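Asker: no sequence for this one, just the structure:
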């Protein structure tokens, strides 16, 4: 048994990051009371924190649309229909990731641990990305140490973008707020072709290092080849449109997915309102973990039922970070409790319109491209 445990340990993902300590402050009391009231809410309503009937419908809907649009795409009789169904399938897959994959990664899409893992692995791996690596990084790095360089894997040190104060300020960075939308087009293609592949060689724009276990390396290669097979090779083989038409559909699909993905998620943590805390020499932060989440997240139209349905709760990002054990379908009902408690404990909860959050994102890019230091704007809610 000891040998088996040792082998499992060797095969676990190794995330080389700074592990931090937090202090107790008003955020600690807020978080304690929040959990108590959320528990009471679910006891009184008799519901589970995991997905309900609405979530089951969404699971069948989005997976069904994925299959339907792929079937229509692969049997298209005209280039116009081929492009239409290819792009609709891409949109459907993205919505599946927002609404199903993400909650399944946190174990709350459904009650069963097995089905959560299956839903997450199936939907993520079939996009050509490694579910295990992303899940570990997301849960054990980004959620724990949001916006902290050297601890949050989503903090980038990309030479084309200046996102942190530790990066040297280059002359071309003053234009990054203008060329950013063009580079955002390549987000998902970079993820598919380079992001995880570079991790295999211990090369990455991430500010922490990740070593991928051998079995996941094999899976990574297999699923990427499989993705190329059914998204490029099979359409070329079965349809009479030629490789150029198929390749253009593939690229256009990734461009659209990238813009939508960055538009939904990029504004949540990259804003001139949010903080980018720096720990002291002992890896200690001068705030509690709940307060960190509120200071590093922007919500937009958090109580919107339409956005909750469409974006899987990503518009209520601070709520998700503090309550990852609650399925997003419950957010509209618990956000009033969340807001009331934040106000009671005199904590700043940053919520705004989407246009305001997007404007703030580009102000952040402009500021980081022209100033050595970032001083967050004061939020006046």
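Answerer: Right, received. Where do you want to start? None of the values given here were measured: they were computed from a predicted structure.
Asker: From here on, just use CA atoms for contacts and neighbour counts.
Answerer: Noted.
Asker: Leaving out sequence neighbours, find the closest residue to the residue positioned nearest the centre of the chain.
Answerer: For the chain, the residue nearest the mean C-alpha position is residue 265 (6.5 Å; Cα atoms, centre = their mean). Closest residue in space to residue 265, ignoring its immediate chain neighbours: residue 314 at 7.2 Å, by Cα to Cα, 6 or more residues apart in numbering.
Asker: Would you mind confirming that the one you found is in contact with residue 308?
Answerer: Yes. The criterion here is Cα atoms under 8 Å, and residue 314 meets it with residue 308 at 7.4 Å.
Asker: Looking at the two, which has the bigger crowd around it?
Answerer: residue 314 (24 against 21; other Cα atoms under 10 Å).
Asker: Tell me the secondary structure at that one.
Answerer: The three-state label given to residue 314 by DSSP: H, G, I helix; E, B strand; the rest coil is coil.
Asker: ok now do it, which residues does it touch?
Answerer: Applying Cα atoms under 8 Å, 6 or more residues apart in numbering, one finds that residue 314 lies in contact with 98, 264-265, 308, 320.
Asker: And for residue 193?
Answerer: Neighbours of residue 193 in contact, by Cα under 8 Å, 6+ apart: none.
Asker: So for stretch 68-83, what gets flagged as buried?
Answerer: By neighbour count on 16 or more other Cα atoms under 10 Å, the buried set for stretch 68-83 is 69-70, 72-74, 76, 79, 82-83.
Asker: ignore the last one, stretch 118-127
Answerer: By 16+ other Cα under 10 Å, the buried positions in stretch 118-127 come out as 119-121, 123-127.
Asker: The spatially closest residue to residue 365 that is not a sequence neighbour: which element?
Answerer: Spatial nearest neighbour of residue 365, excluding adjacent residues (Cα to Cα, 6+ apart): residue 177 at 5.1 Å. Mapping residue 177 onto the secondary structure by DSSP states H and E places it in helix 176-184.
Asker: State the next helix or strand along the chain beyond that helix.
Answerer: Trace forward from helix 176-184 with DSSP H and E and the next one is helix 187-190.
Asker: which helices and strands does that next one pack with?
Answerer: With contacts taken as 3 or more Cα pairs under 8 Å, 6 or more residues apart in numbering; DSSP states H and E, helix 187-190 sits against helix 243-269.
Asker: Included below, for side-by-side comparison, is a second structure:
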């Protein structure tokens, strides 16, 4: 299936919402005389997130604490992995961390520390998800996962009626699947679909780099403790799995609270591959903010609770989202558009569970129409 270029947005009504909003946001940065990119707060956060991942591992190697304490340290590492994913590499791979592409590339490679490939992430997230949010089959994040149904336009299976219970287990193993298989699956599928436009030679080099990166990743997390510090493999493996379960749970839940909740739209292109909507308005209709007044949560999740602002302005560093959110909300309301948000994390989580329940029993809309 050729994905690239299959769907396009047509602003039939010539709505000026995004044109007006962009001018107002630009004016905000001019008046404040500040950069759209990282500031001191962002740099400090990057250091903290990287330290939360690296230092507990160093402690385990040097001091070999009791097993229970080591498991706690692996949990901290998992929180660090999630923090790097949500705050550091995410902004960098959007080009939002710095105006210097080299710095973005460097900070974007922090994804390698978690065992993930940068190019595949950019293709899945920056191109497919951000361009075609909640559009099947373009948005990879809601495609048919067999066991978990995240769209009313994918196949309904008997097991889905229980997904609101078991889905969280699969959320927890997401990063482990990513490290072991996902990059290779996407490497093949993105070439076949045309999303990956690199030459054959470039992709051969990419595959070699990806294999080397993953070998190094496993050598560091398993080889170094076992071979150089004489720590039993049976001591490391449970912690490694716990780290990934923690990271996977945090990353996936935070992401789902923005797109798979009550109120979000799941539009389908017409027979000509057209969605008759302005792209920016589409982002408002498929994205929901949550707990944006919770400063501690906003700090940790890297502004992913400001998903509306992020989807409209992905190249602005997330530390600025709390300041531009009122501008986005006011402009949306002026144009008669709904600015969707859940006031708390709990409300967003409940909405996600309710959506899992609804999608678990809702017939495939396409089949119902047929």
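Answerer: Done, it's in. From a predicted model like this one, the values you see are computed outputs, not experimental measurements.
Asker: on that earlier part again, please report the distance of the residue nearest to residue 265 of structure 1 from residue 306 of structure 1.
Answerer: 12 Å (Cα to Cα, to the nearest Å).
Asker: likewise residue 234 of structure 1?
Answerer: Distance, residue 234 of structure 1 to residue 306 of structure 1, using Cα to Cα: 36 Å.
Asker: Now which residue in structure 2 aligns to residue 179 of structure 1?
Answerer: Counting by TM-score structural alignment, residue 179 of structure 1 corresponds to residue 166 in structure 2.
Asker: go on, residue 3 of structure 1?
Answerer: So residue 3 of structure 1 corresponds to nothing, using TM-score structural alignment.
Asker: Report the contact partners of residue 3 of structure 1.
Answerer: Contacts of residue 3 of structure 1 by Cα under 8 Å, 6+ apart: none found.
Asker: which stretch of helix or strand covers it?
Answerer: Per DSSP H and E: residue 3 of structure 1 is located in helix 2-10.
Asker: which parts of that helix are buried?
Answerer: For helix 2-10 of structure 1, it's none, nothing buried (16+ other Cα under 10 Å).
Asker: Find out how far the helix or strand following that helix is from the centre of the chain, if you would.
Answerer: Note on helix 2-10 of structure 1: by DSSP H and E, the next helix or strand toward the C-terminus is strand 14-16. Put simply, strand 14-16 of structure 1 sits 19 Å off its chain's centre (Cα atoms, centre = their mean, to the nearest Å).
Asker: now stretch 351-366 of structure 1
Answerer: 18 Å.
Asker: Other residues contacting that stretch?
Answerer: Residues contacting stretch 351-366 of structure 1 (Cα under 8 Å, 6+ apart): 162-163, 174-177, 263, 266-268, 270-273, 298-302, 381.
Asker: all helices in the stretch 1-150 of structure 1, in order from the N-terminus.
Answerer: Taking DSSP state H, counting those that start in this stretch, the helices of the stretch 1-150 of structure 1 run over residues 2-10, 26-45, 53-74, 79-96, 102-105, 113-125, 131-137.
Asker: Out of these, which gets nearest to residue 281 of structure 1?
Answerer: helix 26-45 (22.8 Å; Cα to Cα).
Asker: average distance between the closest one and structure 2?
Answerer: Here the mean offset of helix 26-45 of structure 1 against structure 2 after fitting is 1.7 Å, by mean Cα distance after the TM-score superposition for structure 1.
Asker: Identify the residues contacting residue 301 of structure 2.
Answerer: Listed by Cα under 8 Å, 6+ apart, the contact partners of residue 301 of structure 2 are 83, 86-87, 254.
Asker: Most neighbours out of these, which is it?
Answerer: Neighbour count (other Cα under 10 Å) singles out residue 83 as the most crowded of these, with 27 neighbours.
Asker: which position in structure 1 aligns with it?
Answerer: So, by TM-score structural alignment, residue 83 of structure 2 is matched to residue 95.
Asker: what's the closest non-adjacent residue to residue 135 of structure 1?
Answerer: Per Cα to Cα, 6+ apart, closest to residue 135 of structure 1 is residue 105, 6.1 Å.
Asker: so that neighbour touches residue 120, yeah?
Answerer: Yes. If you go by Cα under 8 Å, residue 105 of structure 1 and residue 120 touch, sitting 5.6 Å apart.
Asker: Now the residue lying farthest from the centre of structure 2: which helix or strand?
Answerer: Most distant from the centre of structure 2: residue 230, at 36.4 Å, with distances by Cα atoms, centre = their mean. Counting by DSSP H and E, no helix or strand carries residue 230 of structure 2.
Asker: how much space between it and residue 48 of structure 2?
Answerer: Distance from residue 230 of structure 2 to residue 48 of structure 2, by Cα to Cα: 29 Å.
Asker: Residue 171 of structure 2 now?
Answerer: Distance from residue 171 of structure 2 to residue 48 of structure 2, counting by Cα to Cα: 25 Å.
Asker: swap in residue 162 of structure 2?
Answerer: Residue 162 of structure 2 is 38 Å from residue 48 of structure 2, by Cα to Cα.
Asker: buried ones in stretch 312-328 of structure 1?
Answerer: For stretch 312-328 of structure 1, burial by neighbour count (16+ other Cα under 10 Å) applies to 312-324, 326-328.
Asker: Ignore what I typed, I meant stretch 9-28 of structure 1.
Answerer: By neighbour count on 16+ other Cα under 10 Å, the buried set for stretch 9-28 of structure 1 is 12-15, 17-18, 20-22, 27-28.
Asker: Nearest to residue 155 of structure 1 among those?
Answerer: The nearest one, if we look at those relative to residue 155 of structure 1 and count by Cα to Cα, is residue 17, at 11.7 Å.
Asker: before we move on, back to that, possible to save the buried residues of stretch 118-127 of structure 1 as TSV with distance to residue 291 of structure 1?
Answerer: Formatted as TSV, the buried residues of stretch 118-127 of structure 1 follow (distance: Cα to Cα, whole Å):
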residue	distance to residue 291 of structure 1
119	32
120	29
121	32
123	32
124	31
125	34
126	36
127	34
